[in-house]
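In: Prediction below, plus the sequence it came from.
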Amino acid sequence: MLPKLSFILGGAASGKSAFAEQLVIQTGAPRVYIATAQVFDAEMRAKVDAHLTMRGTDWRTIEAPTDLSDAFASINQDEVVLLDCATMWLSNHMMAEADIAAETEGLLAQINDCSGRVVVVSNEVGMGIVPDNALARRFRDAQGKLNQQIAAQAELAVFVVAGLPNVLKGQLP
């Protein structure tokens, strides 16, 4: 059985979202997709539309780029929620110059208080070169800290590389 909190981590285009979606689908439970991406151009609109089409109508989708409190509060006990992704959520808050520590504390509390099971997808951004500008370095550091905090709270943590899941913590259902 899928635990209360699962954390799926990987690089860009690693297959982490597809893996997370399959974890949720395999539960057989009603599923909710919390989308954190914001659409600012036609390319992003096409990507979001393609993801919606690919998931199909068996998902309830909630668009929540920054404030996840209502989204998590709307989850029923029998539902499994997929938050995709923590990286976009963090980026949205950083671009809004929000208090990242306070927002992170709120996110972790909302996940903990959620009635249903939660799967969080996030990017591992610390395996490349040191970014050449201050904003990118702050983002990398904040993302690393957020990932560590979610992983500490999670019962299952999986790192996906080239579509292959590598269990870091816990056991796959």
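Out: Cool, got the structure. None of these values were measured; they are calculated from a predicted model. Numbers count the residues shown, from 1 in each chain.
In: Every contact and neighbour count from this point should use C-alpha atoms.
Out: OK.
In: Contact partners for F19?
Out: Counting by C-alpha atoms under 8 Å, 6 or more residues apart in numbering, F19 makes contact with V160, G163, P165.
In: If we use 6 Å, what do you get?
Out: For F19, the contact set (C-alpha atoms under 6 Å, 6 or more residues apart in numbering) is empty.
In: which element is it on?
Out: helix 16-26 (DSSP states H and E).
In: so where do the helices sit in the protein?
Out: In the chain, the helices defined using DSSP state H lie at 16-26, 42-55, 69-73, 86-95, 100-113, 134-153.
In: Just name whatever secondary elements the fourth one is in contact with.
Out: It refers to helix 86-95. Packing contacts for helix 86-95, counted by 3 or more C-alpha pairs under 6 Å, 6 or more residues apart in numbering; DSSP states H and E, involve strand 117-123.
In: adding another structure so you can compare the two:
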Amino acid sequence: MAVVLITGGARSGKSQRAEARARSFPGRPVYIATAEALDAEMAERIARHRARRGDDWIERETPLDLVAALDATDGSGARLVDCLTLWLSNLLHAERDWSGEAALLAAALRRQRSPVILVTNEVGLGIVPDNALARSFRDAAGLLNQVIAEVADEVEFVVAGLPMKVK
């Protein structure tokens, strides 16, 4: 079993890297999507991701209950969670305890038998946001990434489509 965290900035190539990693394991990969098509732009993004991946993936849409989705799909092929940042946003919007959910996710990752590849955005490399909500989200994302990186067997940082091994 392997837990791999892949992080990077927007449009850095992290999702494509994660897809390649998931396909490198035996079995049919499972794509666990945390995004919801709440507007036309997001629907188009989701459609582009699906088209790029092709039909060889099992898909699960899971905007909130990520631990349940991981547990339900364990024992098959590798699972790709794309992405933790959207999952965090969903949790915050639903007014759920994101730090408690992060701890539950970390515990779930420790007990998985099949590989899990998680995609997340690195949002802390830019300027300090000018509003409290954006600063709160940036801080939560950084802390969530630290929690998951701690339990991950491998961590990669993707820049300009090129992965760099961090752990």
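Out: Structure's in. What do you need? Small disclaimer: the values here were computed from a predicted structure and weren't measured.
In: quick one on the thing from earlier: which part of structure 2 lines up with the helix holding F19 of structure 1?
Out: Mapped onto structure 2 using TM-score structural alignment, helix 16-26 of structure 1 spans residues 14-24.
In: Of all the residues in that stretch, which ones are buried?
Out: Residues of stretch 14-24 of structure 2 classed as buried: K14, S15, Q16, R17, A18, E19, R21, A22, R23 (neighbour count, 16 or more other C-alpha atoms under 10 Å).
In: From L66 of structure 2, how far out is the third one?
Out: When distances are taken as C-alpha to C-alpha, to the nearest Å, Q16 of structure 2 and L66 of structure 2 turn out to be 21 Å apart.
In: one step back: pick the one among the buried residues of stretch 14-24 of structure 2 closest to R113 of structure 2.
Out: Proximity of these to R113 of structure 2 (C-alpha to C-alpha) peaks at A22, which lies at 14.3 Å.
In: how close does the closest one sit to H93 of structure 2?
Out: Counting by C-alpha to C-alpha, the gap from A22 of structure 2 to H93 of structure 2 is 29 Å.
In: now swap in T85 of structure 2 and tell me
Out: On the measure of C-alpha to C-alpha, T85 of structure 2 and H93 of structure 2 end up 12 Å apart.
In: Please identify which of the two sits among more neighbours.
Out: The neighbour comparison of T85 of structure 2 against H93 (other C-alpha atoms under 10 Å) goes to T85, with 23 against 9.
In: how far out from the middle of the chain is stretch 2-20 of structure 2?
Out: Distance of stretch 2-20 of structure 2 from the chain centroid (C-alpha atoms, centre = their mean, to the nearest Å) equals 8 Å.
In: Okay, whichever residue in structure 1 pairs up with H49 of structure 2 and N123 of structure 1: tell me how far apart.
Out: For H49 of structure 2, the aligned residue in structure 1 is H51 (criterion: TM-score structural alignment). Remark: distance between H51 of structure 1 and N123 of structure 1 (C-alpha to C-alpha) = 17 Å.
In: quick one: which of those two has more around it?
Out: Taking neighbours as other C-alpha under 10 Å, H51 of structure 1 and N123 compare with N123 leading, 24 against 11.
In: Any chance of CSV for the helices of structure 1, columns distance to I34 of structure 1?
Out: Listed next are the helices of structure 1 as CSV, based on distance: least, C-alpha to C-alpha, whole Å:
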stretch, distance to I34 of structure 1
helix 16-26, 12
helix 42-55, 12
helix 69-73, 7
helix 86-95, 10
helix 100-113, 12
helix 134-153, 16
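In: Quick check: the counterpart of A109 of structure 1 in structure 2 vs Q146 of structure 2, distance?
Out: Matched by TM-score structural alignment, A109 of structure 1 corresponds to A107 in structure 2. Distance of A107 of structure 2 to Q146 of structure 2, given as C-alpha to C-alpha: 14 Å.
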